[in-house]
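S.K.: What follows is a protein structure lacking sequence information:
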């Protein structure tokens, strides 16, 4: 029963599952498993996400997104809405002088790990320019984690069992720069600290970054150059709602 609910609700954590269950489903679980149901649910979710990550890592990007990975929160846009959304995304790229074909090629290159030394896709520019929106459309197709760089000691601990990492507004300081260089290169030599456990060797995981400022703002020029050598960078300058109209509909990651 629990495995069916986990798969049907696409639950990635116990908290996620609890939020998605109806009251009747909760009562049925209590009746069948008693107060120990959470332990069974945790193990089931762990097995489900491990299987999901294996599938995502095995399949090339285009093959995976063209498969049936429909998200439960999808608002089921009509064909007309999808066409309008596609036109709006094309306009977003055009107004920022970004080649539609090239950026798609670069996204595939990062996710499918085509380059041995470049493992990061960076969108750089002022707020409200569509950077986070575009990256969410990419990453939400995958089992991903968001890195908050304020959590310095354990900021990478949740990445070992993920397919992709989303980094928002990284503040890369001299004490962190070597770890970030390893992360952005994806060389598989980064040991990350895990709370209440030993260090874990992080495998290569594609990195997607949204930032309002220069990645090397807080480090010297040599380290700054080393960071950017490991990234594909696109600059977004046009503000949504001012320079570009707002999207006609809420963009959907699974369409």
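M.R.: That came through, no problem. It should be emphasised that the depicted structure is a prediction, and the values quoted were computed from it without experimental measurement.

S.K.: going forward, measure contacts between C-alpha atoms and count neighbours the same way
M.R.: Noted.

S.K.: Name the next helix or strand following the longest helix belonging to the chain along the chain.
M.R.: For the chain, the longest helix by residue count, based on DSSP state H, is helix 37-58. Next along the chain after helix 37-58, taking DSSP states H and E as the criterion, comes helix 61-65.

S.K.: name the helices or strands packed onto that following helix?
M.R.: helix 100-111 (3 or more Cα pairs under 8 Å, 6 or more residues apart in numbering; DSSP states H and E).

S.K.: next structured bit after the helix it packs on?
M.R.: strand 120-124.

S.K.: Tell me which other helices or strands the helix or strand following that next one touches.
M.R.: Scanning forward in sequence from strand 120-124 by DSSP H and E, the next helix or strand is helix 131-139. With contacts taken as 3+ Cα pairs under 8 Å, 6+ apart, helix 131-139 sits against strand 164-168, strand 207-211.

S.K.: next up, a second structure to put side by side with the first:
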């Protein structure tokens, strides 16, 4: 089934290729969580839920009946952004022989990337989902003043010490709100390094500024797939919605969910 409704759409294959490239390229530039999370899937566009197993997963057998414990099911919500291309613009581009302006799909891809990161980092109250920044069971560290001194370095080192002491070793990643990231772009006296560069050495360079999701946000994770990953049903794709008033309407969509299997692999700096 062509769920993206592309086969019968009045869009030339060459233009579809350019739209796809504009969407994927711009989404990759702005997606943050996919830079450190492993992907689980794609499971297919029809997948509506995905299992999240904890370390305590087991099969309980009793009185001839077996059931799996330590497992919960999480919905794979659809995330989408729409855009349009005006028929007059397409006709003029074809007549004059110049490229179609793909600013609209590029901007929609940027919004789609922001929506995905927001779901992963902060969850969704409407969907009953938690994100990395507000996960129940995450380790909380009261952070010092990251604008001066060495509090930032000490706090991140504290977080890594906590993770390693709980045998959570592997790929550490630090996600910061933009102003926190910029506050670390300062020289440390008598060291000759930026504070950000010192911290980056602790996490093998995996420090990521997130989008505009609120001020003063910082989270450290051990991003190994046994602790967390990103479940993907339908990966980011472009579908054709309709032709209305001769103009063409499209939808960028995906179905994804954060699978946080071990909340102790998350350190939130408050």
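M.R.: Thanks, I have the structure now. Predicted, not measured: the structure shown is a model, and the values here were computed from it.

S.K.: Need the TM-score between these chains.
M.R.: TM-score for the superposed chains, counting by TM-score structural alignment, normalised by the length of structure 1: 0.29, backed by 134 aligned residues with a Cα RMSD of 6.4 Å.

S.K.: out of the helices and strands packed on helix 131-139 of structure 1, deepest packed?
M.R.: When those are scored by mean count of other Cα atoms under 10 Å, the highest mean neighbour count falls to strand 207-211 (a mean of 24).

S.K.: tell me the angle that one makes with strand 120-124.
M.R.: Relative orientation of strand 207-211 of structure 1 versus strand 120-124 (axes from the mean of the first three to the mean of the last three Cα atoms, to 10 degrees): 10 degrees.

S.K.: Contacts for strand 207-211 of structure 1, please.
M.R.: Residues outside strand 207-211 of structure 1 that contact it (Cα atoms under 8 Å, 6 or more residues apart in numbering) are 110, 119-125, 131-132, 135, 164-170, 183-184.

S.K.: Could you look up the next helix or strand downstream of that strand?
M.R.: helix 221-228.

S.K.: other SSEs contacting that following helix?
M.R.: By 3+ Cα pairs under 8 Å, 6+ apart, helix 221-228 of structure 1 packs against helix 177-185.

S.K.: Pretty sure residue 2 of structure 1 sits against residue 41.
M.R.: Yes - using Cα atoms under 8 Å, residue 2 of structure 1 makes contact with residue 41 at a distance of 6.5 Å.

S.K.: These two: who's more crowded?
M.R.: Neighbour comparison, residue 2 of structure 1 and residue 41: the larger count goes to residue 41, with 22 against 18 (by other Cα atoms under 10 Å).

S.K.: gap between the more buried one and residue 3 of structure 1?
M.R.: Distance of residue 41 of structure 1 to residue 3 of structure 1, computed by Cα to Cα, to the nearest Å: 8 Å.

S.K.: for residue 166 of structure 1, same thing?
M.R.: 28 Å.

S.K.: Repeat that for residue 55 of structure 1.
M.R.: 18 Å.

S.K.: Among those two, which residue is more densely surrounded?
M.R.: Legend: neighbour count by other Cα under 10 Å for residue 55 of structure 1 and residue 3, higher for residue 3 (16 against 13).

S.K.: and the residue lying closest to that one once chain neighbours are set aside, how many neighbours does it have?
M.R.: Among residues not flanking residue 3 of structure 1 along the chain, residue 44 sits closest, at 6.1 Å (Cα to Cα, 6 or more residues apart in numbering). By other Cα under 10 Å, the residues close to residue 44 of structure 1 number 22.

S.K.: Out of the helices and strands packed on helix 131-139 of structure 1, which is closest to residue 234 of structure 1?
M.R.: strand 207-211 (10.0 Å; Cα to Cα).

S.K.: now that closest one against helix 131-139, angle please.
M.R.: Going by the same axes, to 10 degrees, strand 207-211 of structure 1 makes 170 degrees with helix 131-139.

S.K.: re the thing from before, list the buried ones in the longest helix of structure 1?
M.R.: Buried residues in helix 37-58 of structure 1, counted by 16 or more other Cα atoms under 10 Å: 41, 42, 44, 45, 46, 48, 49, 50, 52, 53, 56, 57.

S.K.: Dump the residues you listed to JSON lines, plus distance to residue 233 of structure 1.
M.R.: Shown next, in JSON lines, are the buried residues of helix 37-58 of structure 1 (distance: Cα to Cα, whole Å):
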{"residue": "41", "distance to residue 233 of structure 1": "40"}
{"residue": "42", "distance to residue 233 of structure 1": "38"}
{"residue": "44", "distance to residue 233 of structure 1": "39"}
{"residue": "45", "distance to residue 233 of structure 1": "35"}
{"residue": "46", "distance to residue 233 of structure 1": "34"}
{"residue": "48", "distance to residue 233 of structure 1": "34"}
{"residue": "49", "distance to residue 233 of structure 1": "30"}
{"residue": "50", "distance to residue 233 of structure 1": "31"}
{"residue": "52", "distance to residue 233 of structure 1": "29"}
{"residue": "53", "distance to residue 233 of structure 1": "26"}
{"residue": "56", "distance to residue 233 of structure 1": "24"}
{"residue": "57", "distance to residue 233 of structure 1": "23"}
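
S.K.: quick one, helices of the stretch 1-150 of structure 2?
M.R.: Applying DSSP state H, counting those that start in this stretch to the stretch 1-150 of structure 2 gives helices spanning 13-30, 87-96, 103-122.

S.K.: Can you list the buried residues in the longest one?
M.R.: To tie it back to what came earlier, the one meant is helix 103-122 of structure 2. By 16+ other Cα under 10 Å, the buried positions in helix 103-122 of structure 2 come out as 104-122.

S.K.: residues contacting the spatially closest residue to residue 85 of structure 2 that is not a sequence neighbour?
M.R.: What sits nearest to residue 85 of structure 2 in space, not counting adjacent residues and going by Cα to Cα, 6+ apart, is residue 248, at 5.3 Å. Applying Cα under 8 Å, 6+ apart to residue 248 of structure 2 gives the contacts 84, 85, 86, 87, 240, 241, 242.

S.K.: Would you agree the fifth one falls within a helix?
M.R.: No - looking at residue 240 of structure 2 with DSSP: H, G, I helix; E, B strand; the rest coil, it is strand, so not inside a helix.
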